[in-house]
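Q: Sequence and computational prediction follow.
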Amino acid sequence: MNYTGSVQAMFKPFTFKSLNLSNRIVMAPMTRQYSPDGVPGMEVAEYYRRRAENGVGLIVTEGTVINHPDSSNQINVPHFFGEVALNGWAKVVAEVHGVGGKIIPQIWHMGARGSVGEYSESEIRKMVDAFAQAAFEAKQLGFDGMELHGAHEYLIDQFFWEKTNPRTDRYGGDMVRRTRFAVEVIEACRRAVGPEFPLVFRFSQWKGSDYTAKLAKTPSELEQFLVPLVDAGVDIFHCSTRRFWEPEFEDSPLNLAGWTKKLTGKPTITVGSVGLDGEFLSSLTEGKGAGNAKIDSLIDRLERGEFDLVAVGRALLVDPSWARKIRDGRTDELIPFTSEALKTLY
């Protein structure tokens, strides 16, 4: 089916603070473990350049870990600290900017091995400082902004979730008190980069160990959760859901990005199986492919202003030209996400 009439909604410019995008398509962060000993090489730079030169409006890099002993348990996940790794990221930025693209790093800490209750307050301060240092480096390297990974049961999200945060000090307690660590990280990053450098914050209700989990069970609770993050300095929310078309709460068709924009007034990024049919896990565990889904619903929501940007993950992972093909109406040329296609990771 040709979508060249209405699909133009995805190709309107977007501007916020110093971030000027040619279109609304965002490459979602996807861990690949292609950075030996934490150092991104030219393969990584070329990987991102291919998506930029094929029309992606904004690239969010794979998760890059901060300078803390617990930040990663995977040797080939890229670092965002140390001269060699940072030089690698400088080359990534140069390659993407060289073809007119925009790129921000996702700053990450994979989380506590047990629960966040094990961390002393002095250790928490060290982690906050490490996040801020990474933010400073992102600006120094010429990135177009930064994203904090506060989703999917990683460190920041572990502080959010009552099941992984048993603390009784100022970092624990009710839902608002459990935002304290994130607030301190955001505030420290904002101080490090200044007021105009775009700060994106990714969060999710679902957890890796519980897809049905909800930090906020009602719009009112979601507002209580979001307000401290807004006050701390978040510019854009990246609202991670497994399926973008599913409503977040009963009695409203709005998804998580829609509710977040309504409650905060901040721009939002929607994400969740964009460009895919079927379950991601089934494509890997059962050998089933995930074909390219219709985008009518996505475009309608975007045109209504439910959210501002659309993050595409697995579809862009296997098809660097996905955005250009969508723009040109060449949907019959899209490469479906399958286990075989995943092996190429080109």
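A: Arrived safely, thanks for sending.
Q: make it CA atoms for all contacts and neighbour counts henceforth
A: Will do.
Q: Compute the first-to-last residue distance for stretch 7-15.
A: Across stretch 7-15, the terminal residues are separated by 19 Å (C-alpha to C-alpha, to the nearest Å).
Q: Could you list the buried residues of that stretch?
A: Buried residues in stretch 7-15, defined by neighbour count with 16 or more other C-alpha atoms under 10 Å: Val7, Gln8, Ala9, Met10, Phe11, Phe14.
Q: ok, second structure coming up, stack it against the first:
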Amino acid sequence: MTFEKMFEEGHIGTMKLENRIVCPPMVRNWASEEGLVTDRLINNYVAIAAGGVGMIIVEASYIHPIGKGFVNQLGIYDDKCIEGLKALAVAIHNHGVKAGVQIHHAGRQTIPEFCGGQPVAPSPKPCGIMKFLDPEYSPRELTTEEVGLMADCYAEAARRNKDAGFDFVEIHGAHGYLITQFLSPYTNERTDKYGGDFAGRMRFVLEIVEKIRAKVGPDYPVTIRLSGSEFMEGGIDIAYTRKIVQELDKAGIDAFHISGEIYESYPQGRMIPPMATPAAPLVELATAVKEVTSKPVITVSKIYRPGLVEDVLVKNQADFVAIGRSLLADPEWPKKVKEGRLGEINYCITCQGCIDLLFSQQDVRCTVNPWCGREEELEIKPVPTAKKVMVAGGGPAGMEAAWVAAQRGHQVTLYEKNHQLGGQMVLAAMPPTRDDINVFTRYQIRQLAKNGVSVITGKEVTPELVNEEKPDVIIIATGSCPTKPDIPGVDGTNVVDARDVLRGTVRCRSPIIVAGGGLVGCGVAEWLAQKGEKVKIVEMLENVAQDMGLNDMMMLLDRLSKLGVEIFTKKRITKIDLHGVTVEEEGKAEEIAGETVVLAMGARPDQELTEAVKGQVLELYTVGDSVEPRKSMDAIYEGAKAGCQV
């Protein structure tokens, strides 16, 4: 397949772009406490710019402190922000890429912990998601005078953006933030000139556009991001958005960036789609907008494969495609596509690792790309002298360590005791909707081959093998072992482990009780239920799937419900027998019937080899679940780090 349309020149207003690939705004939470640009932020944008993208929309940057939505969000609320933004603009421009800042105000979608005061909104209607985070939270309605002053803040932010040397500015009018709140009948209950009817709800954004134009001039490109639909009863739908677009087109907007949803509809999985959401869930909204404007339209949301991007453009469903998380996973995605190196792309697997961290107010990282935000820390430098490196374990941590060390010039041999590479990732990919995990495993295997790693499967590393091979370095990535709880009956013939169930080495008889309602337990329960088994999940905590992100969790619970999976929470298993389990809740015991009990109650590190080979080599590294069972993101990072340190 050729990708001619993707690399065709494009225009937004007076701005010429080298191709149709857009890096959309993605909050990374890497700014300083004051919202100032950091070196870490610059380094990541430089990597993306160098990778061949046509345009970068710098992440949502708050225009006023009360509109701050994340603890380390980038700011553009004061002239002191300009110096850092100027350095960012220069760094991006050094690679010939156009860039502009997205100016943002969270409105009701923040809490005092983040914004330092009582959140403001067009109406005092709280956001359900924020209420869940802070039960005391309640937004304050802006006065009529304050609304006008807030429009001035947007204009001043646009002026700072231009003063910093950026090529355009984007207004954030999507995802349920302040502008969306004014536009939507779901959140705007005002009776003054900024509410009441369509014209009143449009007034705020039209004033913002007018005031921005007065600051930046008639020829400076101004784009806006909109939610094509909020997917909320009583909220904005695509018909309403088309009316909004027509008014903004007349007001001088140069391009429309069409996304979807607000925080309260985010669990539906379209704004930032998880694995369970089909590809390109919002393209039809962009296409509908194109029907009512001649201005360029940008589409976004899980358009993560080159063929899909090209198809959208060829069919004229949009003029530009934003690929977002794909650029966190592999900043060189555009360059590799252009050069025909599709097999070298480290594709985003939509695992939600990045966004789950953001919404828990942590630094954004990427599961499959440990260099994201660590461009300086994990620099791959050639070694002056090659060492003989033995890697024990062919899971994600071991494979990452092996190819990185080999790329640096070491002689690397990877051993895997099973006949298949991938470790726990192979099992993690087996439950329904999780197949994209295999995409990364295949990428790692290609990296091993590309970098000349010798791979030996079906052979376990032992102290005897170490003594025989005499490596200079050993990297141990042997993973974890299932935890066996201290429960009477746990050794019964009807008790099996979740990993063995997924491997197909044990048989289960219905009804099946899954002991443990975390990601693993819920995953194996869904897998079994899809095969027609009757499944019950027993969890001692208040809710199941608490180690999953919000939209992943909500979509999973919906699928489990449709499959008829019974869920028992706040129940501690005290006994297992051939008839099922005995559970206890608040001192009361009850029986839950079942033929097979599947254990999904955690794991412990496999440190047997680490203890056995201590003293046999001068350099010994232990990475991933061998240190402590955590997420694959941690394992892959530790593997890359070991590969860089050897």
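A: Now that the structure is in, tell me what you want to look at. Bear in mind the structure is a predicted one, so any value in this text is a computation, not a measurement.
Q: what's the TM-score for these two chains?
A: Here the TM-score for the pair of chains, by TM-score structural alignment, normalised by the length of the first structure, is 0.84; 313 aligned residues with a C-alpha RMSD of 2.1 Å.
Q: re the thing from before, pick the one among the buried residues of stretch 7-15 of the first structure closest to Gly313 of the first structure.
A: Nearest to Gly313 of the first structure among the buried residues of stretch 7-15 of the first structure: Met10, at 15.6 Å, using C-alpha to C-alpha.
Q: Give me the secondary structure label for that closest one.
A: Secondary structure, DSSP: H, G, I helix; E, B strand; the rest coil: Met10 of the first structure is helix.
Q: Would you map the strands across the stretch 151-300 of the second structure?
A: In the stretch 151-300 of the second structure, strands defined by DSSP state E, counting those that start in this stretch lie at 168-173, 222-227, 255-259, 297-299, listed in chain order.
Q: Export those strands to CSV and append columns for mean neighbour count.
A: Output for those, formatted as CSV (neighbours: other C-alpha atoms under 10 Å):
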stretch, mean neighbour count
strand 168-173, 27
strand 222-227, 25
strand 255-259, 27
strand 297-299, 28
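Q: right, so of those strands, which gets closest to Ala199 of the second structure?
A: Ala199 of the second structure lies closest, by C-alpha to C-alpha, to one member of the strands of the stretch 151-300 of the second structure: strand 168-173, at 16.3 Å.
Q: Now tell me what touches that closest one from outside.
A: 57, 60, 99-105, 158, 161-162, 179-180, 220-227 (C-alpha atoms under 8 Å, 6 or more residues apart in numbering).
Q: Please pull up the equivalent of Gln133 of the first structure in the second structure.
A: Aligned against the second structure by TM-score structural alignment, Gln133 of the first structure finds its counterpart in Glu156.
Q: which residues does that match contact?
A: Glu156 of the second structure neighbours (C-alpha under 8 Å, 6+ apart): Tyr77, Ile212, Lys215.
Q: Output the contacting helices and strands for the lengthiest strand in the first structure.
A: Ranked by residue count, the top strand of the first structure under DSSP state E comes out as strand 58-65. For strand 58-65 of the first structure, the packing partners by 3 or more C-alpha pairs under 8 Å, 6 or more residues apart in numbering; DSSP states H and E come out as strand 25-27, helix 42-53, strand 103-108.
Q: Show me what the helix or strand that comes right after that strand is packed up against.
A: Following strand 58-65 of the first structure in sequence order, the next helix or strand is helix 83-98 (DSSP states H and E). The helices and strands touching helix 83-98 of the first structure, judged by 3+ C-alpha pairs under 8 Å, 6+ apart, are helix 42-53, strand 103-108.
Q: List the buried residues of the longest one.
A: Buried positions in helix 42-53 of the first structure, judged by neighbour count with 16+ other C-alpha under 10 Å: Val44, Ala45, Glu46, Tyr47, Tyr48, Arg49, Arg50, Arg51, Ala52, Glu53.
Q: The corresponding residue of the second structure for Met30 of the first structure and Ala106 of the second structure, how far apart?
A: Under the alignment (TM-score structural alignment), Met30 of the first structure pairs with Met26 of the second structure. Remark: distance between Met26 of the second structure and Ala106 of the second structure (C-alpha to C-alpha) = 14 Å.
Q: Give me the more crowded residue out of these two.
A: Ala106 (30 against 18; other C-alpha atoms under 10 Å).
Q: my read: Arg301 of the first structure touches Phe307, true?
A: Yes. Counting by C-alpha atoms under 8 Å, Phe307 is a contact partner of Arg301 of the first structure at 7.2 Å.
Q: Could I get the full set of helices for the stretch 401-550 of the second structure?
A: Ranges of helices within the stretch 401-550 of the second structure are 424-428, 437-450, 463-469, 498-503, 519-530, 550-562, based on DSSP state H, counting those that start in this stretch.
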